[in-house]
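**Q** Sequence and predicted structure below; questions after.
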Amino acid sequence: MQSNIMKYKFGGKDLILETGELARQANGSVCVHYGGTVVLVTACMSKEPKEGQDFFPLTVEYQEKTYAAGRIPGGFFKREGRPSESEILTARLIDRPIRPLFPKGLFNEVQIMAIVLSSDGENDPDVLAVTGASAALSISDIPFNGPLACCRVGRVAGEFIINPTYQQLDKADLDVVVVTNAKGIVMLESKAREVSEDVFMAAVQFGCDNLKDILRLQEDFTRQYGKPKADIEYKIIDPNLQKRVEDLSLERLKEVYKLSKKEEREEAVGLLSKELQTILTQEGYDDLDIKMALVDVERRQVRNKIIQEDVRIDGRGFRDIRPITCEVSVLPRTHGSSIFTRGQTQSLAVTTLGTGEDEQLIEALEGEKYKSFMLHYSFPPFSVGETAPVRGPGRREIGHGALAERSLLAVMPSKEEFPYTIRVVSEILESNGSSSMATVCAATLSLMDAGVPIKEAVGGIALGLIKEESKTVILTDITGLEDHFGDMDFKVAGTKDGITAVQLDLKIDGIDLSLLDKCLRQSREGRFFVLDKMRAALSAPRPQISSYAPRIERIKVKQEKIGELIGPGGKTIKKIIATTGATIDIQDDGTVLVASTDVSQSNEAIKMIKAITDDVEVGRIYEAKVKRIVNFGAFCEIAPGKEGLVHVSELADRFVKNVEDVVKVGDEFKVKVIGIDELGRINLSKKQVEEDSQK
């Protein structure tokens, strides 16, 4: 088998593209090597267009095989199962930049599969999978207006790094995935620790400059190893039908788009669509073609109104933000809650505080890790007035939740400052654009309402773009209609001090850096406006957590005492938990976290822990319980796992012939430690406590 290889030194390592040996029956397949990480990416296309389809049927799958890291999967079946959240997010990372680069009218099913074959534990395979998808499509016979190239830019100690390792990313204050093509930027995805717009733009510029060579590498690779593109039958609307639909609908649509309410417009467009189908099906036209033609007329009408009349469908100016209301403490028994409403988009965010036991275990190629902050986004069908089956979270919900979570990471307190596991749920109750940024705002207010000491409030805003030859317009706070018919969805979250997350998706084939810079500056203005509205509702985190949340107390024990506290098979710690009802988390450094909603339970647990872990002191008085009786005295437990002897002579201030005349098994009383011998045996006295009390 012939293996065709090209390579280029990129970020200090060889980036290798290889084809011709693996997955040869796919329309296109490429192996991408970088360090010890290898990703196989394949592209396949169906022979015929998918019937009854009015959108491009692209699917992207990304799989991390555990053998790539030399591990066997956990669980009963010991094999990979459904995609993890991380795999879904990477699949979306691949999908978003390549989708706008397929020709209009292509309705053949296209599937991209990226499989991680080897992982070196240093280099993230996600960016390699994006470049690999572009290379596989470029050398295949599938129509594709590529190539595109992808890299990650990190900033560590003020220096930009191409494709930083996991270890470098841990120290970075900026992590941005940059995807470019010959025309400019195609996609961005970033998390940051409150960086300025200037720093962010410099990072993107750095990425774009470095990716030019990877674009040239793919062009050479395609010229040498690529196939001729397939002769595809594109689905193009009959010009006569398009003209008929326009003649019958344009004036009506102009009136429809004077309506400010989304539901009124949708009802009017739905009625118009039915009328067109009644008329035009009798003329022999297909239902689906009629719908597609009407959508095209709608699209042009919405865009023309903005470009030609300088006004948006709902009457706003280009920089205007819809009315905002913020409420906090809206639910009586939750730990923190808020409602953030922007126009017809509404998020109810609820914060729940838990203990270390509630942390999420993540199994990744680089190893197991625990996650103590989670943000989950839910988009029920009623939020857009529809009915649909309610199943688990879809890819879009997972993606939106991850974006909102990234937006807040920079301001979350450390475990040392706030030893709680935190879960925020955003319920989208109403949606008309930018629900992920509404989630960021609602989540911030909910966290502050819960008493989580976040460093700063985080606000988010989504911008859109209408780009025509005659004019380019940037829109602040886009609605669903402007997102659907526009060219860009640009989401920026941050604090008053800087950016914490960015996500840029396009429907056109690239924008230049100057336009990106304008969008970023406009987003800053919008973000500050939103933050002011949020600050009016709640300006700082509450000083105390909810009375319904568990109180976590932190105590420190000597590391050599941890085994004693846990006990054989966990017997001692289980007894404390069962007795007090508190939750106890013992950490390797000797930190013990005790949590309970009842302060008395926590106090009792701490008392029991200290009794076990503190050294027994001569002269100190303890509560004792008789465990067993012998001829010469009684053995008493003064702390779980700690026993001492009350000698018969120390039971009472008189002669005791029979121990059981004074105490019995199960009796409880106070004792004083009167000595500890060289073997660590503890001698106790009941008599001396009684004598002391009578003085």
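**A** Nice, thanks for sending it over. What you see is a predicted model, and the numbers here were worked out from it, not measured in a lab. Numbers count the residues shown, from 1 in each chain.

**Q** Please count neighbours and contacts with C-alpha atoms only from this point.
**A** Will do.

**Q** thinking residue 401 is in contact with residue 379, fair?
**A** No - applying Cα atoms under 8 Å as the test, residue 401 and residue 379 come out as separate, 10.3 Å apart.

**Q** what's near enough to touch residue 57?
**A** Neighbour list for residue 57: 50, 107, 108, 109, 110 [criterion: Cα atoms under 8 Å, 6 or more residues apart in numbering].

**Q** A further structure is provided below for comparison with the first:
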Amino acid sequence: MFDVKTKSMQWGEETLTLETGKVARQADGSVIATLGETSVMANVTFAKQAKPGQDFFPLTVHYQEKYYAAGKVPGGFFKREARPSEKETLTARLIDRPIRPLFVPGFKHEVLVMCTVLSHDLVNDPDIVAMIAASAALTISGVPFMGPIAGCRVGFEGGEYILNPELDDMQDLRSKPEQRLDLVVAGTRDAVMMVESEAYELTEEEMLGAVTFAHEQIKPVVDLIVALAEEAAKDPFDFQPPDYSALYDAVKSLGETQMRDAFAITDKQARTSAVAAARDAILAGLSDEQREDANLGSALKKLEASILRGDVVRTGKRIDGRALDQVRPIVSEVGILPRTHGSALFTRGETQGLVITTLGTGDDEQFIDALHGTSKSNFLLHYNFPPYSVGEAGRVGPPGRREIGHGKLAWRALQAVLPAATDFPYTIRIVSEITESNGSSSMASVCGGSLSMMDAGVPLKAAVAGVAMGLILEDDGQYAVLTDILGDEDHLGDMDFKVAGTEKGITSLQMDIKVAGITPQIMEKALEQAKAGRLHILGEMNKALTAPSGFSEYAPKIETMQIPVDKIREVIGSGGKVIREIVETSGAKVDINDDGIIKIASSDAEAIKRAYDMIYSIVAEPEEGKIYKGKVVKLVDFGAFVNFFGKRDGLVHVSQIENRRLNHPSDVLKEGQEVWVKLLGFDDRGKVRLSMKVVDQSTGEPAKEDEQAE
């Protein structure tokens, strides 16, 4: 009944297995990839005909984590997987980016790739397994795909690169100073197609070494997919790339001169209008049949690309007249919003980000419910890209894949320099509002985020800047690496290469390649050029920080204290009674974790002190020989009981009240009276022994020896 094909190999410390032929047989391609005990099913289907007039490639990639894969029940009211999580969205992008450029040019049939996590061993991250499964399913489906690709994750610890480190080793790298890298690389056997990383100030040489190491590790996986395809692949889909050379010649003859003049305009809005006018002129000169050709958009794009790319490679001059390694003019400003905790406006050419930092308490941490468990994050970065930033009147909706992806890239770049939670116990939220965009708004978010946090008084380890690099690679091997690319250079170029970091090293690297021909030499040059651009931007950012930024008066103040774990129950009380009383009495927020770390937050310093004192009185132990202020709570024939330390009472024997004989303690004391006492020690039964006569009752200082002797 089943024609099952299976291929396996030893990959690092685990066995990688690819299987097809048993499940989802009506899909064009279906593969279950298993690494260790993590299994992901990838299913590929594609339309056998393109929609009439289709002028773009409609590829959709979905990645789904099913909670049953880890033996969990989803949270929430409905107890069902709902909208994609941030991890699912980012993984879908991770798979989409390296496969999209490898479809045959001109193929515009709808393609759907669905990856479903079936089993998760909590050791091997399913994102890499999903990428391999998707590549294998595409390769055997018959779709015109010029793969396969494979991917892997690389760690860097103790100067050694680690293939596919365990999931726990890559969680919260800020708390693991020995682990300095979380790098994902995807590519074909011959070339790297995609890089995504979170790093801790790695040098350019260390980062390039990691990418090279990863590429060597994925080659055997590509071979495994090829071996599976040799036995299980369907016949290739009969697709011939459309020949629109005649249409292109007509487009070129009608508009090359006007289009070249349009691209010579340096201002983006003026250039966009001139390019649109050139297109209209071309359309006006075409026949009705040519205007209805589905390949017209491709012909127009080819003309625009040939003008932009050819001029850059031949002359070394770009659209806006800059040199290849020149960064656009930069203006940095901080503290521009009066009531926010921190704010910055970062402008680089025609790209601008208004970035705001808000400081919160432990109550503001984000809960993350994932297959590997529930965790909390105290650093959030949200990126918004409204239509007005590019002069458009478009639809406004919830954050899309692009917003989530760009926000995560900026998050990775900045989190490497955050202070330890024990040193700065705040929840940090950054919001980047892109107000203008013409290339690399995610890197503007990095620069603005760094400035905004500094304005908020966050003690960053170092400032972080980011720059986007581009590449134009011609068929004859000539190429040009571009620093700080414009939107058109990104759209019509061959590479989007974003590098962020400090003066010491790289904190994040993201690379997307549109052609399978990037050599290590080109990558090395791009990294060197990016370093120079990054250092230049850091120098410009420093001009905005002429004086140290103070802590905002509107931000909550937080004080931390550590208590013994066995005292946690006493601070919380039965049913939370004690901690509620502390909050109500002091007016401060109090948060306590399982390690005994307490965070006390309030905008009122006195409220923090009240809460601190109340907690201290519960958890602290009285010290022998120390003087305390107390209150008489009970008088008996043989002495007085004094509440002197939190809820701790002790006995002042009648002989220790004054340096004279008393008939009864009531001769000099009454209940409710405040007195100074010294802790003499504890008797054999652990009872507290206090003395009043050794303390000057007017000052609380030790009594003079001659007074004690009277």
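**A** Perfect, thanks for sending it. No experiment lies behind these values; they were computed from the predicted model shown.

**Q** tell me the SS of residue 458 of the second structure?
**A** Per DSSP: H, G, I helix; E, B strand; the rest coil, the local secondary structure of residue 458 of the second structure is coil.

**Q** how far away is the alignment partner in the first structure of it from residue 294 of the first structure?
**A** The alignment partner of residue 458 of the second structure in the first structure, by TM-score structural alignment, is residue 452. From residue 452 of the first structure over to residue 294 of the first structure the distance is 50 Å, taken as Cα to Cα, to the nearest Å.

**Q** Then residue 662 of the first structure?
**A** The spacing between residue 662 of the first structure and residue 294 of the first structure, counted by Cα to Cα, is 97 Å.

**Q** more neighbours, these two?
**A** residue 294 (25 against 13; other Cα atoms under 10 Å).

**Q** What strand or helix carries the residue mapped onto that one from the second structure?
**A** Pairing criterion TM-score structural alignment: the partner of residue 294 of the first structure within the second structure is identified as residue 300. Take DSSP states H and E as the rule and residue 300 of the second structure turns out to sit in helix 296-315.

**Q** re the thing from before, ok, the residue nearest to the match of residue 294 of the first structure when sequence neighbours are not counted - contacts?
**A** The spatially closest residue to residue 300 of the second structure, leaving aside those adjacent along the chain, is residue 251, at 6.9 Å (Cα to Cα, 6 or more residues apart in numbering). Taking Cα under 8 Å, 6+ apart, we find residue 251 of the second structure in contact with 282, 286, 299, 300, 303.

**Q** Tell me how many other residues surround residue 578 of the second structure.
**A** Summarising burial for residue 578 of the second structure: neighbours were counted as other Cα under 10 Å, giving 18.

**Q** Residue in the first structure paired with it?
**A** Aligning on TM-score structural alignment places residue 578 of the second structure opposite residue 572 in the first structure.

**Q** helix, strand or coil for that match?
**A** Under the three-state scheme (three-state DSSP), residue 572 of the first structure adopts helix.

**Q** For it, give its distance to residue 612 of the first structure.
**A** Spatial separation of residue 572 of the first structure from residue 612 of the first structure under the definition Cα to Cα is 9 Å.

**Q** between these two, what contacts are shared?
**A** Counting by Cα under 8 Å, 6+ apart, the shared contacts of residue 572 of the first structure and residue 612 are 564, 565, 640, 641.

**Q** Which stretch of the second structure lines up against the helix or strand harbouring residue 222 of the first structure?
**A** With elements taken from DSSP H and E, the one containing residue 222 of the first structure is helix 197-225. Following TM-score structural alignment, the partner segment of helix 197-225 of the first structure in the second structure covers residues 204-232.

**Q** now the contacts of residue 251 of the second structure: which count as buried?
**A** Buried by 16 or more other Cα atoms under 10 Å: 282, 299, 300, 303, out of the contacts of residue 251 of the second structure.

**Q** I'd like the distance between the third one and residue 187 of the second structure.
**A** Looking back up the chat, that one is residue 300 of the second structure. Residue 300 of the second structure is 29 Å from residue 187 of the second structure, where distance means Cα to Cα.

**Q** same deal with the last one?
**A** Distance of residue 303 of the second structure to residue 187 of the second structure, given as Cα to Cα: 29 Å.

**Q** cool, and residue 631 of the second structure?
**A** Spatial separation of residue 631 of the second structure from residue 187 of the second structure under the definition Cα to Cα is 75 Å.

**Q** before we move on, what about residue 198 of the second structure?
**A** Residue 198 of the second structure sits at a distance of 19 Å from residue 187 of the second structure (criterion: Cα to Cα).

**Q** which secondary structure elements does whatever helix or strand residue 448 of the first structure lives in contact?
**A** Assigned by DSSP H and E, residue 448 of the first structure belongs to helix 435-449. Using 3 or more Cα pairs under 8 Å, 6 or more residues apart in numbering; DSSP states H and E as the contact criterion, the neighbours of helix 435-449 of the first structure among helices and strands are strand 324-328, strand 336-342, strand 345-354, helix 395-409, strand 421-430, strand 459-467, strand 488-494.
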